[in-house]
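>>> here is the input, now give the coordinates:
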Amino acid sequence: MNVLILGGTQFIGRHTVEAALAAGHRVSVFNRGQSPDELPAEIERLRGDRDQGKSGLTALMGRQWDACVDVSGYLPQQVRASAELLSGQVGRYVYISSRAVYAEPCPLPITEQSALQAPAAEDITEINGETYGPLKVACEQIVQALYPDACTILRPQIVVGPHDANPRYPYWAVRAARGGVMLAPGDGSDHLQVADVRDVSRFVLKVIADGRSGVFNLAGPRLIWADFLRRCGATDVHWVDADTLKQALLDTEELSLYVADTDPQAGRMNVSFDRAIQAGFTLTAPEVTARDTRTWWSRQSVPFTLTPEREVQVLSRLDPT
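Just a heads-up that it's a prediction; the model follows:
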């Protein structure tokens, strides 16, 4: 197949490119060319800027692809421009949305039938914690209206794995394997749920190959934190009340992965992916995700906010004995 990927150089896009090549497909990527590009040479690179509307999409005009995978559409204006232009030029439009589209709190687990947030207005361009979900809802609706019988909407859980530049997951995979007494939020009984980026990318190609329309939640196994850290290699965990720990580590991004089961946003860690499994979604074992993430992160030069020295200081202050 000929596959067009809007974005393609970072994380989900990069893994999708690699999976498509491994499956023998021809791949074109469309982006501004401003992010580091470590993609194979045989990839066709098309340049433009979705923020400029139709005038920024001239490189896509007059071309045909079997499918488009939109991994970089965060704003309705961006998605409308590309989706309208490519109508009639692509056989299927796969939009990478997010679990954040769901209105919470809500009955759990979250399914594809759970209520959505109200869509954001199409002129909103600021992306933050409050607008991200509503913007994704608006983008979904645009794609569904333009491709009623030829679109697939994927709503991934927190996506993790190699090339994940956000420290919220890599920290735990790396820290647990280092050994020694480690700080962790809660008491070990709250749940964690993430999705391996490679599972997401493989499913993207499967829905294209199968011509499968519809909406799918994508998530991985739901583990309690004690099991998660054990699978990461931890042997001695010092559990600390999450509020106490967050007060001691106000600027620590690593703690953002934790959500208590009693939190109004507990749906972040309780997403049903049964529908995707029935459609061929496959799962990587959590310990493999942790190992491969740790291996990749070991080659990076970006430090964690929660350094070993800071962890020791907090441990001493919270447990002087």
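
>>> going forward, measure contacts between C-alpha atoms and count neighbours the same way
OK.

>>> quick check: residue 5 is in a helix.
No: counting by DSSP: H, G, I helix; E, B strand; the rest coil, residue 5 is not found in a helix; it is strand.

>>> hmm, residue 70 and it touching each other?
Yes: counting by CA atoms under 8 Å, residue 70 is a contact partner of residue 5 at 6.0 Å.

>>> for comparison, sequence B:
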Amino acid sequence: MGKVLILGGTRYFGKRLVNQLLKNGNHQVTVATRGLTKAEFDGPVDHLIMDRNEESSLVEAARSGYWDLVFDNICYSPDEALAATTAFDGYVGKYILTSTLSVYDFGKSPLVESDFDPYVYDLKRGGRSDFSYGEGKRQAEAAFFQKANFPVSAIRIPIVLGPDDYTRRLHFHVERVMQGTPIGISNLEAEMSYITSEEAADFLLWLGGTSLTGPINACSNGSIALGGLLEMIESIVGKKAIVAENSKQEDESPFGVPTSWIMDTAKAQAAGYNFTTLSDWLPHLISQIAEG
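Presented below is the predicted three-dimensional model:
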């Protein structure tokens, strides 16, 4: 890959990606952040101070050298994406945007990349506060795929799980079952896709070494219903979950989707990537969290 720039790489799968690049060697890795979070990596990393919301700051970072590859983990709006299409024009070989399952509407299952087409989506201007998370990512994809003059891939990932999840979404469920406190879930039969923080980083690394462009789904093989997830937690911790259909906001599950939300990964698999299987790693992760 050569010279690699990572926008937002100080925690979670962004940090894992940095360490994977360092482990593989043959890469000059630069991490660009606001400098608010100190991070230690498994080797030497260059560091740029950059404000993602300031176009001049982004331009300065982009044009500090030619980048063979850019990973953008912190783009959430069309204005940020459009700024990047200008800043990196002529200064990047390939650009990878971290996108999300949230670009897809509920209803169809499983979801394939063509179920949301950013190439024809109505592009609007605006910042992070002007859109919901999902719409912001839809607009960011539209901006890149409609306006960029360089190759772009958008990795669409579901909820990312891991012991290092700073949002503690799976932790929420495990801890509440262990403590005997209510969990608000409206549809226990809704199934979801997931991916680990380790595999999210692995997939990004793999994608950076391919010629694939456009949107591409990435998640572990298999899915699990929310009711099945609670049963798995119950079995591991030895306690019964308390489920409340009508609950206070603070008790609502961060996985509380109204219907199934599952992605199809045939495109990535056809290109040669082999995903892990959800049932192979989820019980172990739950045990890790339960043991503290």
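
>>> and the gap between the aligned residue in structure 2 for residue 277 of structure 1 and residue 275 of structure 2?
Aligning on TM-score structural alignment places residue 277 of structure 1 opposite residue 269 in structure 2. Going from residue 269 of structure 2 to residue 275 of structure 2 by CA to CA, to the nearest Å gives 8 Å.

>>> more neighbours, those two?
Neighbour count, other CA atoms under 10 Å: between residue 269 of structure 2 and residue 275, residue 275 has more, with 18 against 13.

>>> residues touching the residue nearest to that one when sequence neighbours are not counted, list them.
Nearest non-adjacent residue to residue 275 of structure 2, counting by CA to CA, 6 or more residues apart in numbering: residue 220, 5.4 Å away. Listed by CA atoms under 8 Å, 6 or more residues apart in numbering, the contact set of residue 220 of structure 2 reads 193-196, 275-278.

>>> let's see 7 Å
For residue 220 of structure 2, the contact set (CA atoms under 7 Å, 6 or more residues apart in numbering) comprises 193-195, 275-278.

>>> also residue 158 of structure 2?
The contact partners of residue 158 of structure 2, by CA under 7 Å, 6+ apart, come to 100-101, 193-195, 219.

>>> how close does it sit to residue 13 of structure 2?
Relative to residue 13 of structure 2, and taking CA to CA, residue 158 of structure 2 is found at 13 Å.

>>> do residue 98 of structure 2 as well
Per CA to CA, residue 98 of structure 2 is found 11 Å from residue 13 of structure 2.

>>> looking at these two now, which is surrounded by more residues?
residue 13 (25 against 22).

>>> doesn't that one fall inside a helix?
Yes: using three-state DSSP, the assignment for residue 13 of structure 2 is a helix.

>>> can you map out the strands along structure 1?
All strands of structure 1, identified by DSSP state E, fall at 2-6, 26-31, 44-47, 67-70, 93-96, 151-156, 159-160, 182-185, 191-193, 195-196, 214-218, 222-224, 237-240.

>>> between those strands, which gets nearest to residue 20 of structure 1?
strand 26-31 (7.1 Å; CA to CA).

>>> helices or strands up against that closest one?
Applying 3 or more CA pairs under 7 Å, 6 or more residues apart in numbering; DSSP states H and E, we find strand 26-31 of structure 1 packed against strand 2-6, strand 44-47.

>>> which residues touch the longest one?
For strand 2-6 of structure 1, contacts defined as CA under 7 Å, 6+ apart pick out 25-31, 65-72.
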